[in-house]
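Peer 1: fold the stuff below for me.
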Amino acid sequence: MKKKEFILDHYQIDDFFKPIRSKRDVIILLMKSIKLMLIGDITPIKEPSGHMYLIVSKMSRLFYVKKDKYFTIGFPFKVINNENRLEFYSSFNELKIDNQITSNVLALFPNKIFDLEIFFEDLYCQSESLRVLITSLITYEDGYIRYDCDPERKNGRLHPLNHYDLFYSSNTTFKLGLNKSLDIEKMIDCLSIETECHFIE
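Peer 2: I've put the predicted structure just below:
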């Protein structure tokens, strides 16, 4: 499988485009994305608000797309297309990532203030396979990159209209200005290791 598209409604856009500030946010997004892909396109969305693309080739990434904003994270799972139904497996212990597993992972990262001590207590009570999965997700390289066209906060060369935001923690994030707008296919091409490199000039 090279590329699979999923249409997002405005509720999913609001959920998937919440700010990412930590690995916890990335893990939650991954689990919610897998839930969406497991369900598939059961009911057509009359007024799509955006798209999600799963691209698995020499790179493995999820791309999230809405007007004037795209972002991507690495996808750390093996993907099998079984009679047009996607199946996901951990690259670390071959655990099948189904709806139950995604729910178990999400339960460890509740939408409230994150308490590390409680997290490790809860993790200790899980099965060994789930502990291995969680540990691998905490340590995997997520490769977060976001493209913005941001007229509201445009500020010359300090905050260019069109730019990439690289990384998400306050200690490492930075912007890379662009001279023109960027479509999603250009961003995918830029990140692909199967096409020619792009240059910063």
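
Peer 1: CA only for contacts and neighbour counts going forward, please
Peer 2: Fine.

Peer 1: element containing the residue positioned nearest the centre of the chain?
Peer 2: For the chain, the residue nearest the mean C-alpha position is residue 73 (4.0 Å; Cα atoms, centre = their mean). Using DSSP states H and E, residue 73 maps to strand 69-74.

Peer 1: helices of this protein, start to end?
Peer 2: Counting by DSSP state H, the chain has helices at residues 10-16, 23-39, 99-107, 116-124, 128-139, 184-191.

Peer 1: related to what we said a few turns ago, other residues contacting the strand holding residue 73?
Peer 2: Residues outside strand 69-74 that contact it (Cα atoms under 8 Å, 6 or more residues apart in numbering): 26, 60-65, 141-149, 184.

Peer 1: pull out the buried members of the residues you listed.
Peer 2: Neighbour-count burial (16 or more other Cα atoms under 10 Å) is assigned, among the contacts of strand 69-74, to 26, 60-65, 142, 144-149, 184.

Peer 1: which among those gets closest to residue 113?
Peer 2: Within the buried ones among the contacts of strand 69-74, proximity to residue 113 (Cα to Cα) peaks at residue 26, which comes in at 15.8 Å.

Peer 1: ok, for the closest one, nearest residue in space, not its chain neighbours?
Peer 2: With Cα to Cα, 6 or more residues apart in numbering as the criterion, residue 26 has its nearest non-adjacent residue at 6.7 Å, and that residue is residue 20.

Peer 1: give me the distance between the residue with the largest distance to the centre of the chain and residue 67.
Peer 2: Ranked by distance from the centre of the chain (Cα atoms, centre = their mean), the top residue is residue 156, with 29.3 Å. According to Cα to Cα, to the nearest Å, residue 156 and residue 67 sit 22 Å apart.

Peer 1: following up with a second sequence; could you model it the same way so I can compare the two?
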Amino acid sequence: MKTAFQIEINIVSRAIFFPKERIKTKLQVVEILLEACRYILYNEKKENVKSDNKIIVQKNKMNRLFFVGDSKMYSIYFPFNLHYEDGIEIKINYKNLIDIDSYTISNLLSIIKNPAILSENCLDFLDPILDFENQDNYWSILRDLLFSEDGYIRYDKDEQGYKKAKNSNQEHHHPLHHLDIFYTNHVTFKLGLEKEIFEIELIDTLDRNTNCKYLKAFH
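Peer 2: Predicted coordinates for the structure are as follows:
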């Protein structure tokens, strides 16, 4: 299904999609993705939301979610299918086989939040999955979520970080406007930007059907 819409993020839910600490793990990305699915199911969808805090669902140009906040925004891959039931109510499913409803979302979240998933013993990892496996094929969904590329990219306008870097004469280590590529300490890096960008520009940058953006110079 090709579709695009926006949903305002209310004050209560902002902490879910914009945690105080930066995203550092795949489990955090999966949790945000699942919470976003719940939010999509139960909140008003519009063609355009004027709020500074919103989720943009893009299934016509790409399979991505964009989370837009006051001074930052980021995007991740959206691996599920969307379709309208009776032309009105939106549904989400996995490979047209399993509905991603509130019940499924809650069970998947309980699995990834279980401390056993971080155990060094693989058998401990299996326990929370087996609790639900007789009901639905959760392992199939969870495997894809954990092993697929999540396509994380974030735009940040970080005045505090830039000021701190500038005071140390290292402003080009932490530009005011920048893109963070990836999220773990081992591989993340920044691309400095000359000016502020908005969601329409980030969407266009990630759209493979539009012209590529060019890096003008390496400093």
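
Peer 1: once they're superposed, what TM-score comes out?
Peer 2: Superposed pair, TM-score by TM-score structural alignment, normalised by the length of the first structure: 0.90. Supporting alignment: 196 aligned residues with a Cα RMSD of 2.0 Å.

Peer 1: ok, back up a step: what do we get in the second structure for the residue nearest to residue 26 of the first structure?
Peer 2: Per TM-score structural alignment, the equivalent position to residue 20 of the first structure in the second structure is residue 23.

Peer 1: alignment lookup: residue 153 of the first structure to the second structure.
Peer 2: Counting by TM-score structural alignment, residue 153 of the first structure lines up with residue 161 in the second structure.

Peer 1: list the contacts of that match.
Peer 2: 174, 176.

Peer 1: related to what we said a few turns ago, run a quick neighbour tally on the match of residue 20 of the first structure.
Peer 2: By the criterion of other Cα atoms under 10 Å, residue 23 of the second structure has 17 neighbours.

Peer 1: hang on, it packs against residue 183?
Peer 2: Yes. Here residue 23 of the second structure reaches residue 183: they are 6.3 Å apart, a contact under Cα atoms under 8 Å.

Peer 1: quick one: map residue 131 of the first structure onto the second structure.
Peer 2: Here residue 131 of the first structure is matched to residue 139 in the second structure, going by TM-score structural alignment.

Peer 1: and for that match, nearest residue in space, chain neighbours not counted?
Peer 2: Sequence neighbours aside, residue 129 is the residue nearest to residue 139 of the second structure in space, at 6.7 Å (criterion: Cα to Cα, 6+ apart).

Peer 1: number of nearby residues for that neighbour?
Peer 2: Number of residues near residue 129 of the second structure (other Cα under 10 Å) recorded here: 21.

Peer 1: make sure it is actually in contact with residue 141.
Peer 2: No. Residue 129 of the second structure is beyond contact range of residue 141, at 11.0 Å (criterion: Cα under 8 Å).

Peer 1: in the buried ones among the contacts of strand 69-74 of the first structure, find the pair that's most separated.
Peer 2: 60 and 149, at 24.9 Å, using Cα to Cα across those.

Peer 1: dump the residue contacts of residue 52 of the second structure.
Peer 2: With Cα under 8 Å, 6+ apart, residue 52 of the second structure has these contacts: 68-70.

Peer 1: do you know how far residue 208 of the second structure is from residue 63 of the second structure?
Peer 2: According to Cα to Cα, residue 208 of the second structure stands 11 Å off from residue 63 of the second structure.

Peer 1: report how many residues lie close to the counterpart of residue 107 of the second structure in the first structure.
Peer 2: Taking TM-score structural alignment, the alignment pairs residue 107 of the second structure with residue 104 from the first structure. Using other Cα under 10 Å, residue 104 of the first structure has 14 other residues around it.

Peer 1: can you tell me how far residue 104 of the first structure is from residue 159 of the first structure?
Peer 2: Taking Cα to Cα, one finds residue 104 of the first structure at 40 Å from residue 159 of the first structure.

Peer 1: kindly report the same for residue 148 of the first structure.
Peer 2: Between residue 148 of the first structure and residue 159 of the first structure the distance, using Cα to Cα, works out to 10 Å.
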